[in-house]
Structures are given as C-alpha cells and as structure tokens.
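Peer 1: Got a predicted structure plus its sequence, pasted below:
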Amino acid sequence: MFSKDIGIDLGTANVLIHQKGKGIVLNEPSVVALDSKTRKVLAVGEEARLMLGRTPGNIVAIRPLRDGVIADFDVTEAMLTHFINKLNLKGFMSSPNVLICCPTKITSVEQKAIRDAAQRAGGKKVFLEEEAKVAAIGAGMDIFQPSGNMVIDIGGGTTDVAVLSMGDIVTSESVKAAGNAFDQDILAYIKKQYKLLIGERTAEDIKIQVGTVYADGRNESLEVRGRDLVTGLPRPVTITSQEIEQALRETIGVVVQAAKNVLEKTPPELSADIIDRGVIVTGGGALLHGIEQLLMEELKVPVFVAENPLDSVANGTAVMLENIDRLSDL
C-alpha cells in the first residue's frame, strides 16, 4: 500500500520533504510572509522569499527558524501546516508519520517545540533524528558498520560535525557558523569597506558567484548595487573573490576548529578509519568554493563533497523511513 510517511529536513534556509516511495516532493525556502498587524500568513516558501527586503510596511517576510532551532513557534507551525497541506497527505482516517531532522546539540525544550509543531501541523507519530547522522546516511556512508565515518554538515544556521560508528554518533560538535553567518559576513564587509548597504539576497548571490574560502582559489569579480550610507543614493561597486575570502575567514575558521575538536576527541581506531575513508561534506555550505581544499589542508585527511550535498539530509530520511517500525519502538 502507498505510504504517506514523510521525512522533513527542517533547515534554517530551506525545508525539504521526502515522501516514502516518492522521493523529494517539496523543496522550499523556510520563509513566511505575515501581515504585521493581524499576524495573518500571506505567503510561504518561495513566494515569501521573493518578498524578503521588498515588502511594504505592514508586510514582514521572516525566517521562523534561526541557527537550526525554532525562533517563532507559531510561524513554524503555520509553515509546516502549509507544506503538509500542500502535499495533501492527511486522509479522512489517517495522518502521516513524520521524521524530522534537527541539529545534534539542541535542548530537550527545543526538541519538544519541534515535535509539538509537527504534531499540530498534522503529523501522527513524530520522530526526531540528529541531522549529522541522517546526512551521513544520505551521502551514502555505511554508518552501521563498526568503523569510523566523519561528516561535516554545513547548513544555513548550524554546522554539525560528527564521527559515527555502529549506527550512532561517537563524538560531535554543533556550531552556529554556517551559510547565514557567511551572508552576514559579506554584508558587514561591504558596509565597512565601501559604506554601502546591501540586502541578504545580494550577499548570498555574491557568496555563490564569486565567493571562496581558499586563498587564491578563485579570481572572479562581480558588480553589486546597494545604497550609499553617506548620500543615501544607489551606487554600484565591484567585489572580488579575494575580498570575500577575507570576509569569510573568521567564520570558516570556526567550522575548521569544530572539525579539529571532533577529531581530537575521536578514539584512535576510528581515527585510523577516517584517514582511510576521508571526511564527507554535506549541506549547502559544501558548495562553497574552496571548502574541500581548505579542510583537506587543515585536517590532514582526505575530504570529499557529497554527490548531492543539498539533498543529503532529505535522502537520508528515506533510509530512516524504510525502518520507521524500528523507530516506533524508541
């Protein structure tokens, strides 16, 4: 019989939903547009993202998840309800089981908030799994063997680093240095260096088109437009890859340090496996230019970017959903 069970990668930047037997059925930005006076939801997902920084006074486009956790419970619930309704999963007699991925180090209060939001959005049974573990499975790692596997999942709000063996996390670390922090670094650099104000979407475009985290790894430039802080008028400036490498240096340093910390806490037998197998990088941050070379240089082990890094967590939920009966016993 056709199953309605779903796995949700509840990301700070994007929400991906995998339906059992169907694959990824939804991939939309985690953005909700509200009427600030009535708190009525006007748009969700891609439609709301297009409104970021471009709304009149009474409409606000917000991201209800910050640093991998729920910052606004009601809006997150509204967003999940919208997405689940959009997939038309709730039958007359049945509701879908929901598997949600969350960062490795969230508190029990935050876990309860995510669970409650999913249940009120229409989930029957709600299971939580750690993002790094699911990302490793989605990237094709066999974490159920007695050998060491290391994953670095660079998302929108958090970077989760973990070493896994025998189907569970041996040692891990979660830091709030990820995609959104990179965007803020670019925004702050241009404001300080050029006295120019740009929006978050422009900062993200710069990161994708000319950004790099590896010195001399890329040599490109991009003209961007923003508001001059002195005159208040629009003005263009040209930004280079070298400048972005400089702007991102501090935040990417936090990610590298987190990976080093995890390696230092890893038992020697598992460390030997990681030298053989290498480290897999997943999440949107895996697409950042130069990340592979930088991590390889700093960690002194082979580093590989997952085949579809943006979909790793959602694809991992597919494997977990196949074993949802075992999850039910937990």
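Peer 2: Alright, I've got the coordinates. Everything numeric here is computed off the predicted structure, so don't read it as measured data. Numbering: from 1, shown residues only.
Peer 1: switch to C-alpha atoms for all contacts and neighbour counts from now on
Peer 2: Noted.
Peer 1: If you count neighbours, what's buried in the biggest helix by length in the chain?
Peer 2: Among all segments of the chain classified by DSSP state H, the helix with the greatest residue count is helix 241-264. Residues of helix 241-264 classed as buried under the neighbour-count rule (16 or more other CA atoms under 10 Å) are 241-249, 251-252, 254-256, 258-260, 262-263.
Peer 1: Remind me what that helix packs against, helices and strands.
Peer 2: strand 159-165, strand 168-175, helix 179-194, helix 291-299 (3 or more CA pairs under 8 Å, 6 or more residues apart in numbering; DSSP states H and E).
Peer 1: Now do the SS call for Asp74.
Peer 2: When the structure is reduced to helix, strand and coil (DSSP: H, G, I helix; E, B strand; the rest coil), Asp74 reads as helix.
Peer 1: With adjacent residues omitted, what lies nearest to it?
Peer 2: With CA to CA, 6 or more residues apart in numbering as the measure, Ala117 is the residue that lies nearest to Asp74, at 8.0 Å, once sequence neighbours are left out.
Peer 1: Pull the distance from whichever helix or strand Val151 is part of to the chain's centre.
Peer 2: Assignment of secondary structure by DSSP states H and E places Val151 within strand 149-154. The chain centroid and the centroid of strand 149-154 are separated by 13 Å, computed with CA atoms, centre = their mean, to the nearest Å.
Peer 1: dropping in the other structure now:
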Amino acid sequence: MFTNVEIGIDLGTANILVYSKDKGIILNEPSVVALNLDTNAVLAVGTEAKNMVGKTPANIVAIRPLKDGVIADYDMTSSMLKEIMKKTSKELGMSFRKPNVVVCAPSGSTSVERRAILDSVRSFGAKNVHLIEEPLAAAIGAGLPVDEPIANVVVDIGGGTTEVAIISFGGVVTCNSVRIGGDKLDEAIIQHVRKTYNVLIGERTAEMIKMEIGYAPIEHEEMLMEVRGRDLVHGLPKTITLNSTEIQRALRELLLQLLESVKATLEDCPPELSGDIVDQGIMLTGGGAELNGLQQWLAEEVSVPVHIAPTPLESVAIGTGKSLSFIDKLQKISM
C-alpha cells in the first residue's frame, strides 16, 4: 500500500517546484502563504495565496517565508511544505510515507540556513533528506555533463539570488552568489515608477512590466505598455504609459552587478578549464533567464557563447530529481 517515493524539491524564493522521477514536474506553485493574523491559521498556499497579495483585509496577510533563497520564517516554511506535500501526494495518486527527498540550497548559504532547510523538510516525515547545491542542480537539470572533467558554467537567476558557478567532475570549482534576482528587478521598476510618475504600483504589476517590456540590451525595438496604479499626490487610481527604454535604464545598474559577478567567476577559473568555457559557453537557468535580450547582451559583454536551458524555470527542480540516482557519488566528491 505504501511506497517509498523519490522526489526533488526546488525551494525557491519565488516558486516551489516538486519533481518526481516517474512523472516529471508535478507541482509548480509560488512560495507564498496566506495567514489569518487573528487565529494564526494558514488560509492558502501557492497560487491561491499569491492571488491574494495586496487584495486582502487587514487581518489576512500574504507572506513569502523564503528570502534570498533561504528560510526567513521557519514555522511558515514548515506549514507551506506540509500543504505542498499534501498536494504532491494527490498528484502522485497514491499514499506514500517516508519519501526520499533531495532539496537544493544556495551555494553561499550558511550551515545554520542549511540546517533550517533540512529540519523543515524532515518535519513532514521524509525518510532521507539530501542537500544539493543550487548551481549543481541547475546544471544537471539543463542537461550539462557535470560528472565529466569539463568546465560547465551555470548562471542561475532566481527570485532572490543569482548563482554563478563553474562545475567540473561533479563539484563546484568556483562560485559567486549575489543577492540580485527577479524580486530586486521588480523592486527597481516600482521605485522608478514612483520617482518618475508619483504613482505606486504593486509587485504583480511590476512583474508583468518586467516580463513584457523589460530588456537587458540598450538597443532594442521600443515597446509601450499601459499601467494602472495609485497616484501618490491625489490618492486616486491613475493610468500611465511606460516605454521599454526607461525600464531598461531602471534595470541597468542591477544587470551590471550581475555581469560583474559573472566576470569575477570567470576570472577565478583555473586556466585548464578556461579553454572549455570558450567551447562550451555559459548556460542560463532560472526564471530571470527569460528577461528579453539577456542571452544576447551577456554574450556580447563576456565574448563567450551563451545558451538558455530548455526549461529555465524548471532546471533546478529537474536537477534535484535527477541527482537522486547518483547523489552518493556527488556527496563523496563534495566531501
């Protein structure tokens, strides 16, 4: 009746993804919890909770228990994981207990942050829990030959952090992590609209602007978008028109910091592996990899071929699931 199930979890700042070896990605939900402040009861998790952001009464708050790729609110993360696991068991269509779980952790996370991740996953009854570094999981999910002595460069742009790593022979050779991701880009857009137009927009609106008219290169075909927000002078709803050039300017400083991180990682690369990078190029993963023109802009700036993973948003989750088959080998190398 009960079966041991192997699953991989991408515990991301913006989204939680669950991967099963047999069924692939079985769950992809935002990392948001809706909480009733009066009773401390969890009202909704995932997509349902995200739809409540900025639209709830005062006693209900939608919070994100993960910040910069690590657990900021332990109790909320545990509650969220329990709800996610309930949904997972329904998706798998069978009762299961004691699953074997691989969960990813940012490469720059401290031992305390890693312990919090392990404890929160164990709290719903996992049999064995393994941690895998996020860039390594992203590389496996993107289909790179990580267990060979070849340089694999991964730039994983998540919601809270960007991880840049060179991976060879199943381990991370050199890595840089910057706390710049999709959330920081959204924040930059909110601040730009506030300063320029005296209009306040929400996080979801900023995310839509980024996806539709956010560009990395300076030179691009200009696009316009109508946006609604609250006028800070009169307090009334207001519609403004934004163009892609001003959004590119708003994002430029953060993108340059991201570029510096990529360059710093490449500078730390051992000379033997540098030749491989010219041939293999750089692999972009994570939701931020889908920013318009990022691939072309990065390739021009670092003079190295840049590729985007087939499913950038799902790469880390797929990698955590696939790594179950050779997790012991990976851990021996990392030890």
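Peer 2: Now that the structure is in, tell me what you want to look at. This one's a predicted model, so the numbers in the text were calculated from it and none came from an experiment.
Peer 1: hmm, back to that, mind giving me the packing neighbours of the strand holding Val151 of the first structure?
Peer 2: Applying 3+ CA pairs under 8 Å, 6+ apart, one finds that strand 149-154 of the first structure contacts helix 131-138, strand 159-165, helix 268-277, strand 279-282.
Peer 1: where in the second structure is the aligned partner of that strand, by residue range?
Peer 2: Counting by TM-score structural alignment, strand 149-154 of the first structure lines up with residues 152-157 of the second structure.
Peer 1: Run through who's touching the matching stretch.
Peer 2: Among residues not part of stretch 152-157 of the second structure, those counted as contacts by CA atoms under 8 Å, 6 or more residues apart in numbering are 135, 138-139, 144-146, 162-168, 181-182, 262, 277, 280-289.
Peer 1: 7 Å instead?
Peer 2: Identification of contacts with stretch 152-157 of the second structure by CA atoms under 7 Å, 6 or more residues apart in numbering yields 135, 138-139, 144, 146, 162-168, 181, 282-289.
Peer 1: Also stretch 13-26 of the first structure?
Peer 2: Residues from elsewhere that reach stretch 13-26 of the first structure (CA under 7 Å, 6+ apart): 3-10, 27-30, 156, 314, 318, 321.
Peer 1: Report the contact partners of the residue lying closest to Val33 of the second structure once chain neighbours are set aside.
Peer 2: Closest residue to Val33 of the second structure in three dimensions, ignoring its sequence neighbours and counting by CA to CA, 6+ apart: Val45, at 4.7 Å. Residues near Val45 of the second structure by CA under 7 Å, 6+ apart: Val32, Val33, Ala34, Met80, Glu83.
Peer 1: mapped onto the first structure, which of the residues you listed hold?
Peer 2: Retained in the first structure by both residues aligned by TM-score structural alignment, their matches' CA atoms under 7 Å are the following of the contacts of Val45 of the second structure: Val32, Val33, Ala34, Met80.
Peer 1: In strands only, show me those residues.
Peer 2: The members of those that map onto strands under DSSP state E are Val33, Ala34.
Peer 1: for Arg91 of the first structure, helix, strand, or coil?
Peer 2: Not quite, residue 91 of the first structure is Gly, not Arg. coil.
Peer 1: Count the neighbours of it for me.
Peer 2: The criterion is other CA atoms under 10 Å. On that basis, Gly91 of the first structure has 9 neighbouring residues.
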